[in-house]
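A.B. asks: Mind folding the following:
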Amino acid sequence: MDLSEELQTATWRKATKSASNQGNCLEIAPLSGGRVALRDTEALEKAPFVVSATVWDAFIDGAKKGEFDF
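C.D. replies: Down below sits the predicted model:
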């Protein structure tokens, strides 16, 4: 399956905190090969951003450590 097909059938999810929000959310979808797609619910007409498993793991690790906190 090519990436465009995979994105069309992807199962998107968002953080529980975002679930009650009407829009204004970032959604992710796991893809083959450990890749992860990200999209903004306010801009669904735009193509999702796809990252490798390595990039996703580094981001999650940094987020857990508070590296992106303002």
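A.B. asks: Going by C-alpha atoms from here, please, whenever you check contacts or count neighbours.
C.D. replies: Will do.
A.B. asks: need the helices for the protein, in chain order.
C.D. replies: For the chain, helices defined by DSSP state H occupy the ranges 3-8, 16-19, 53-64.
A.B. asks: Following up with a second sequence; could you model it the same way so I can compare the two?
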Amino acid sequence: MPSDPGQLCWRTSSFSGGNGGQCVEVAEAPEGGRYVRDTKDRTRPAHYFTPAEWDAFIRGVKAGEFD
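C.D. replies: Okay, here's the model as predicted:
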């Protein structure tokens, strides 16, 4: 895990646009894990997910588990 998530390349979720500022940003860590943070309050710590956790999340999204 990188010691400073602020050094990573963050991208805003394509689902974040136009929803009253409820945005999420994601950054890929060097070992394949992901950081997720709140776009409107970047002073709060980012949440880290291991590669296995991120993969399970993506499979759940594609399967409609969060609809």
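A.B. asks: For residue 27 of the first structure, which of the helices of the first structure is the nearest?
C.D. replies: Among those, helix 16-19 comes nearest to residue 27 of the first structure, with 9.2 Å by C-alpha to C-alpha.
A.B. asks: To what extent does that closest one diverge from the second structure after superposition?
C.D. replies: Following superposition, helix 16-19 of the first structure is found to deviate from the second structure by 3.0 Å on average (mean C-alpha distance after the TM-score superposition for the first structure).
A.B. asks: For that helix, name the packing helices and strands.
C.D. replies: When contacts are defined as 3 or more C-alpha pairs under 8 Å, 6 or more residues apart in numbering; DSSP states H and E, helix 16-19 of the first structure packs onto no helix or strand at all.
A.B. asks: Could you list the residues in contact with stretch 54-62 of the first structure?
C.D. replies: Here stretch 54-62 of the first structure makes contact (C-alpha atoms under 8 Å, 6 or more residues apart in numbering) with 35-36, 68.
A.B. asks: ranking the helices of the first structure by burial, who's on top?
C.D. replies: Comparing the helices of the first structure by mean neighbour count (mean count of other C-alpha atoms under 10 Å), helix 53-64 ranks first with a mean of 13.
A.B. asks: so how far does it sit from its counterpart in the second structure?
C.D. replies: Taken over the aligned residues, the distance from helix 53-64 of the first structure to the second structure averages 0.3 Å (mean C-alpha distance after the TM-score superposition for the first structure).
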